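**Q** below is the structure, and that's it, no one-letter string:
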């Protein structure tokens, strides 16, 4: 298990809501640490609903040896003072990487927080803490559900990049051509920030189809039909999903992507199976 990784690796977790979920997360992160990742990231709930839980999870993970832990921070993290207080807490614990997002607006909430867009949050962080934080952002190869066009998607991404970022991580996708087309258009727009593909291993058809609806990810019809054909046979779905994810990641690595960021859903097995096959 203590293999030297051959490509950049990172893993995303979400803050556990129950003691049982915390046990699962701690077990998961312990297993994934052995893959020698570059970092873990911890999500931020819709509307800032997990602001305290995110910080607690980040600090818990940081008590273990390597890798570094990157908290997500969204525009709905509260008032500028509340965001500043949170950033001060991170600095006190030696955390100087942030994944800055606009964030998801909770159902029934008409608007976002004090900052409307991620570039405004990034500008605020750099203004308050010059030369302090490394900023990672998200991007959407298949267009954010609220964005009006592909051209607008590139424009909005460039606004974030111009605000000062170090890397970007994509929303998960199943079509490698979508990623490469997006990167090509970004380069033509003068964007040279490294763009790491985000990958979610397929383990549950109904769950991942629901996530696709939230995120605007396109699941090819053939893939939907194939997963549907297994019915309630979860073992077959997981086996096929792992094989599909391995092939997808290998296609990306063959084209020289800067690394792969896995959306783990706080579970280790599928991600372990994929990474070990790739190594």
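**A** Structure's in. What do you need? For clarity, every value in this text was computed on a predicted model and none was experimentally measured. Numbers count the residues shown, from 1 in each chain.
**Q** make it CA atoms for all contacts and neighbour counts henceforth
**A** Noted.
**Q** doesn't residue 253 make contact with residue 176?
**A** No: taking Cα atoms under 8 Å as the definition, residue 176 is not a contact partner of residue 253, at 10.5 Å.
**Q** any idea how far residue 235 is from residue 262?
**A** 21 Å (Cα to Cα, to the nearest Å).
**Q** of the two, which one has the most company?
**A** More crowded of residue 235 and residue 262, by other Cα atoms under 10 Å: residue 262, with 22 against 12.
**Q** which strands and helices sit next to whichever strand or helix holds residue 99?
**A** Applying DSSP states H and E as the criterion places residue 99 in strand 97-101. Judged by 3 or more Cα pairs under 8 Å, 6 or more residues apart in numbering; DSSP states H and E, the packing partners of strand 97-101 are strand 68-74, helix 118-128, strand 134-139.
**Q** what ranges do the strands span in the stretch 151-279 of the chain?
**A** 167-170, 195-196, 198-199, 260-263 (DSSP state E, counting those that start in this stretch).
**Q** what is the neighbour count of residue 82?
**A** Residue 82: 11 neighbours (other Cα under 10 Å).
**Q** rebuild the strands of the stretch 151-279 of the chain as TSV, extending it with distance to residue 81.
**A** As requested, those are exported to TSV (distance: least, Cα to Cα, whole Å):
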stretch	distance to residue 81
strand 167-170	26
strand 195-196	31
strand 198-199	31
strand 260-263	30
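**Q** comparison target, given below:
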């Protein structure tokens, strides 16, 4: 089996304890020489400054590429582009450009009166600066707000055509889900790399709840497997085996890069990477204590 390239998503800390957790995650995963770390952006732009600070610190201390998330939510075009320039000034020129989630309790996404209407407009504006490597999100299953899966794919193509160089998918539970989506994207004329997003399941109840909220199908067999594993206290063993098998199946079908949603919990992700042959390099994050 070919050894895949990997990348990891983390979220910015909101407390001192969370800061240590982020640092521990970086310490654990940087030696695997990821293509990049991505740093998320909270719903409604709620972690804007935290994302900037975490991305800057992670980039400076690890020496690794960092891809900061940037969304359209809650900011004018001028403000959004100023945030992008802050990232660039900090040495972070990889961005994951997203429409973004609406603030908690709202009725859904509403563009800022002077803001970008959607991710296509955001990608286009960022691409015109010539400063950034741009990645976008992709849904291997129909986005909850999309009229159809074909409309979903057409939207992704428009983001690629606007200037994005890669797409990273929402997580999924069966390899066929991604492979079918990849084939449909090729038929639609999308030639940019589409990297599958992988969620190592550290807590099945939470993962299932999140899956249903974002339109990810939960197969009956997976529900039954985790129900049995929880009864027998084998949750972690099952999670490791299933995620490793999922990744192996993808690699066997020609997937050469995987993006892991770590939830700032590195152990399971690291174990899966090791099982895939992604081994630790001698160098890693510098100790800046």
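**A** Sure thing, it's come through. This is a predicted model, so every value here is computed, not measured.
**Q** quick one: closest of the helices and strands packed on strand 97-101 of structure 1 to residue 186 of structure 1.
**A** strand 134-139 (10.7 Å; Cα to Cα).
**Q** how big is the offset of the closest one relative to structure 2?
**A** For strand 134-139 of structure 1, the mean deviation from structure 2 after alignment is 0.5 Å (mean Cα distance after the TM-score superposition for structure 1).
**Q** tilt between that strand and strand 68-74?
**A** Relative orientation of strand 134-139 of structure 1 and strand 68-74, computed by axes from the mean of the first three to the mean of the last three Cα atoms, to 10 degrees: 60 degrees.
**Q** for residue 230 of structure 1, what are its contacts?
**A** By Cα atoms under 8 Å, 6 or more residues apart in numbering, residue 230 of structure 1 lies in contact with 236, 237.
**Q** need the contact list for the closest residue to residue 182 of structure 2 other than its chain neighbours.
**A** For residue 182 of structure 2, ignoring the flanking residues on the chain, the nearest one in space by Cα to Cα, 6 or more residues apart in numbering is residue 194 at 7.3 Å. Counting by Cα under 8 Å, 6+ apart, residue 194 of structure 2 makes contact with 166, 167, 168, 169, 182.
**Q** which of the helices and strands packed on strand 97-101 of structure 1 sits most buried?
**A** Across these, averaging neighbours per residue (mean count of other Cα atoms under 10 Å) puts strand 68-74 on top, at a mean of 25.
**Q** residue 103 of structure 1 maps to what in structure 2?
**A** With the correspondence set by TM-score structural alignment, residue 103 of structure 1 lines up against residue 100 in structure 2.
**Q** and the counterpart of residue 218 of structure 1 in structure 2, what is it in contact with?
**A** Aligned by TM-score structural alignment, residue 218 of structure 1 pairs with residue 217 of structure 2. The contact partners of residue 217 of structure 2, by Cα under 8 Å, 6+ apart, come to 141, 172, 173, 211.
**Q** follow-up on the earlier one: dump the helices and strands packed on strand 97-101 of structure 1 into JSON lines; add distance to residue 97 of structure 1 as well.
**A** Listed next are these as JSON lines, based on distance: least, Cα to Cα, whole Å:
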{"stretch": "strand 68-74", "distance to residue 97 of structure 1": "5"}
{"stretch": "helix 118-128", "distance to residue 97 of structure 1": "11"}
{"stretch": "strand 134-139", "distance to residue 97 of structure 1": "5"}
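**Q** isn't the match of residue 103 of structure 1 right up against residue 72?
**A** Yes: here residue 100 of structure 2 reaches residue 72: they are 6.2 Å apart, a contact under Cα under 8 Å.
**Q** between those two, which is the more surrounded one?
**A** residue 72 (29 against 21).
**Q** grab the nearest non-local neighbour of the more buried one.
**A** Using Cα to Cα, 6+ apart, the nearest residue to residue 72 of structure 2 is residue 99, at 5.1 Å.
**Q** which residue ranges form the helices in the stretch 101-250 of structure 1?
**A** Using DSSP state H, counting those that start in this stretch, the helices of the stretch 101-250 of structure 1 run over 118-128, 150-164, 176-188, 205-215, 221-228, 234-254.
**Q** chain center to the first one, what's the gap?
**A** In this view, helix 118-128 of structure 1 has its centroid 20 Å away from the chain centroid, taken as Cα atoms, centre = their mean, to the nearest Å.
**Q** what of stretch 138-158 of structure 2?
**A** For stretch 138-158 of structure 2, the distance to the chain centre is 17 Å (Cα atoms, centre = their mean).
**Q** next one: stretch 147-161 of structure 2
**A** Using Cα atoms, centre = their mean, the offset of stretch 147-161 of structure 2 from its chain centre is 18 Å.
**Q** next, the buried residues of that stretch.
**A** 149, 152, 153, 154, 155, 156, 157, 158, 159, 160, 161 (16 or more other Cα atoms under 10 Å).
**Q** same question for stretch 255-264 of structure 1.
**A** In stretch 255-264 of structure 1, counting by 16+ other Cα under 10 Å, buried: 257, 259, 260, 261, 262, 263, 264.
**Q** please apply the same query to stretch 6-17 of structure 1.
**A** Under 16+ other Cα under 10 Å, the buried positions of stretch 6-17 of structure 1 are 7, 9, 10, 11, 12, 13, 14, 15, 16.
**Q** what's the answer for stretch 246-254 of structure 2, then?
**A** Applying 16+ other Cα under 10 Å to stretch 246-254 of structure 2 flags 246, 247, 248, 249, 250, 251 as buried.
**Q** coming back round to it: in CSV: the buried residues of stretch 147-161 of structure 2, plus distance to residue 93 of structure 2.
**A** Output for these, formatted as CSV (distance: Cα to Cα, whole Å):
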residue, distance to residue 93 of structure 2
149, 31
152, 27
153, 26
154, 27
155, 24
156, 22
157, 22
158, 22
159, 18
160, 18
161, 19
